[in-house]
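Okay, here's the prediction I keep looking at, along with the sequence it came from:
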Amino acid sequence: MSQTLSQQRAKYAMEKVLEVAKLEDNKKEDYSNFCLRLPGMILNNGLGQSLAFLLADAQKNEQKMSYKLYEQLSEWIIMRRRIYPDEYGKNGLMKAILEGDRGAYVRAQTEVLELLGWMKRFSDAYIGRPGQ
C-alpha cells in the first residue's frame, strides 16, 4: 500500500519534530520559532536567502536548531524527494540550489513550504509555540 505525497511529508515532519521534542527546552523553543518564521521568510525573500539565514545563524555549529532544520529540509529535498541529485548529500541543499536550474529551485521552494506547513503544525502540537 503506497502513501500519498502529503502523507509522506506529514510522516517525515512528525518524525523530525518528535526527535527535537526530546531535547532541552531552549533548543525546542528555538526550533519551534524557526518552523514558525521560516515560511514567511521564504515567501518574502526566497528559498536561497532563507536557507542562508539558517546557515548564518548556525555559524557552522551543527548542534544549533537552525542547522538542524536546514539539515532536515536538505534531507527531504535531496534524499527523499530527489529534486536534486544525491551527490549533494543530506545537507547540501544550499549548494544544490546555487548550481541547479530554475525549475528545480521552484519545485524545491514549493516542497519546502509544504513540508514546513506540517513541521509547524507538529511543532505546535508536540513542542508548543515559542514563549508559551
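Nice, thanks for sending it over. Numbering: from 1, shown residues only.

From now on I want contacts and neighbour counts done on CA atoms only, so please keep to that.
Will do.

now for the helix or strand where Gly103 lies, which elements pack on it?
Element membership of Gly103 [criterion: DSSP states H and E] is helix 102-126. The criterion is 3 or more CA pairs under 8 Å, 6 or more residues apart in numbering; DSSP states H and E, and the helices and strands that helix 102-126 contacts are helix 5-21, helix 25-45.

Glu114: which of those helices is closest?
Closest to Glu114 of those, according to CA to CA: helix 5-21, at 7.9 Å.

picking that back up, can you point out the buried residues in the helix holding Gly103?
Within helix 102-126, the residues scored as buried using 16 or more other CA atoms under 10 Å are 105, 108-109, 111-113, 115-124, 126.

Give me the neighbour count for Leu98.
With neighbours defined by other CA atoms under 10 Å, the count for Leu98 comes to 11.

What residues does it make contact with?
Residues touching Leu98, when contacts are defined by CA atoms under 8 Å, 6 or more residues apart in numbering, comprise Gly48.

again, but for Pro85
If you count contacts by CA under 8 Å, 6+ apart, Pro85 has them with Ile78.

Below is structure B, check it against A:
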Amino acid sequence: MTKNVVNERAKFAFEKVSKLHGEALQKYRSHVRSLPAMILSNGFGLAMAFIYSKSDYRIFYKHINEWFKEQKTPGFDGNDLMGIIAESEIDTYRFLEAETLALLEWLKRFAEGADSQ
C-alpha cells in the first residue's frame, strides 16, 4: 500500500501536538495561528529565520525540520532547514514553503482541538 502524504502529515502533526499540555499547549496554539500569515506576509525564509531565533517559536522550527527529515523531502538532504533554505533553488524553496504551510494547517487544527478531548 502506498503512503498518502496527507495522512502522514496529519499523523505527524497529531503526534507532536498530543505531547503538549497545559501552558505549553496554550502557547503553541497561540503561536501556530499566526505562522501561516507570517510566512505569507514576510516570506518563507524570513519567517523561518524568525522562528529559528525566538525561543517561544523554536518548537515549530524543530517540528518542521523533523517533518522534512522523516519524509526524505526532495531537496532536503537531512541537513538543517535554514541551510537548505539559504542554498535552495526557487523550485525547492517554493516546495518547502508549500509543504510547511500544509503541515502548519494540521498542527493548528490539532492544537485548536486538543482541549476538547
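Sure, I can see it. Please read these numbers as outputs of a predicted model, since none were measured by experiment.

Need the TM-score between these chains.
Once superposed, the chains reach a TM-score of 0.88 (TM-score structural alignment, normalised by the length of the second structure), with 115 aligned residues with a CA RMSD of 1.6 Å.

any idea how far the residue nearest the centre of the second structure is from Lys11 of the second structure?
Residue closest to the mean C-alpha point of the second structure, counted by CA atoms, centre = their mean, is Ile64 at 3.5 Å. Distance check for Ile64 of the second structure against Lys11 of the second structure: by CA to CA, to the nearest Å, it reads 14 Å.

what's the answer for Asn79 of the second structure, then?
With distances taken as CA to CA, Asn79 of the second structure is found 23 Å from Lys11 of the second structure.

before we move on, what about Leu104 of the second structure?
Separation of Leu104 of the second structure from Lys11 of the second structure (CA to CA) stands at 13 Å.

before we move on, what about Asp115 of the second structure?
In this structure, Asp115 of the second structure and Lys11 of the second structure are separated by 18 Å, where distance is defined by CA to CA.

Phe50 of the second structure too?
Where Lys11 of the second structure is concerned, Phe50 of the second structure sits at a distance of 26 Å (CA to CA).

I'd like the helices and strands packed on helix 102-126 of the first structure as a markdown table, with mean neighbour count and distance to Ile97 of the first structure appended.
Supplementary listing: those in a markdown table, determined by neighbours: other CA atoms under 10 Å; distance: least, CA to CA, whole Å:
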| stretch | mean neighbour count | distance to Ile97 of the first structure |
| --- | --- | --- |
| helix 5-21 | 17 | 20 |
| helix 25-45 | 18 | 14 |
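
how about a markdown table for those, with distance to Asp101 of the first structure added?
As requested, these are arranged in a markdown table below (distance: least, CA to CA, whole Å):
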| stretch | distance to Asp101 of the first structure |
| --- | --- |
| helix 5-21 | 23 |
| helix 25-45 | 18 |
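
Would you tell me which of these gets closest to Arg81 of the first structure?
Each of these was checked against Arg81 of the first structure via CA to CA, and the shortest separation belongs to helix 5-21, namely 9.4 Å.

So which elements touch that closest one?
Packing partners of helix 5-21 of the first structure (3+ CA pairs under 8 Å, 6+ apart): helix 25-45, helix 102-126.

And for the helix or strand following the first one, what's in contact with it?
Along the chain past helix 25-45 of the first structure, the next helix or strand (assigned with DSSP H and E) turns out to be helix 47-58. Under the contact criterion CA under 8 Å, 6+ apart, helix 47-58 of the first structure has outside partners 38, 41-42, 64-67, 69-70, 94, 97-98, 109.
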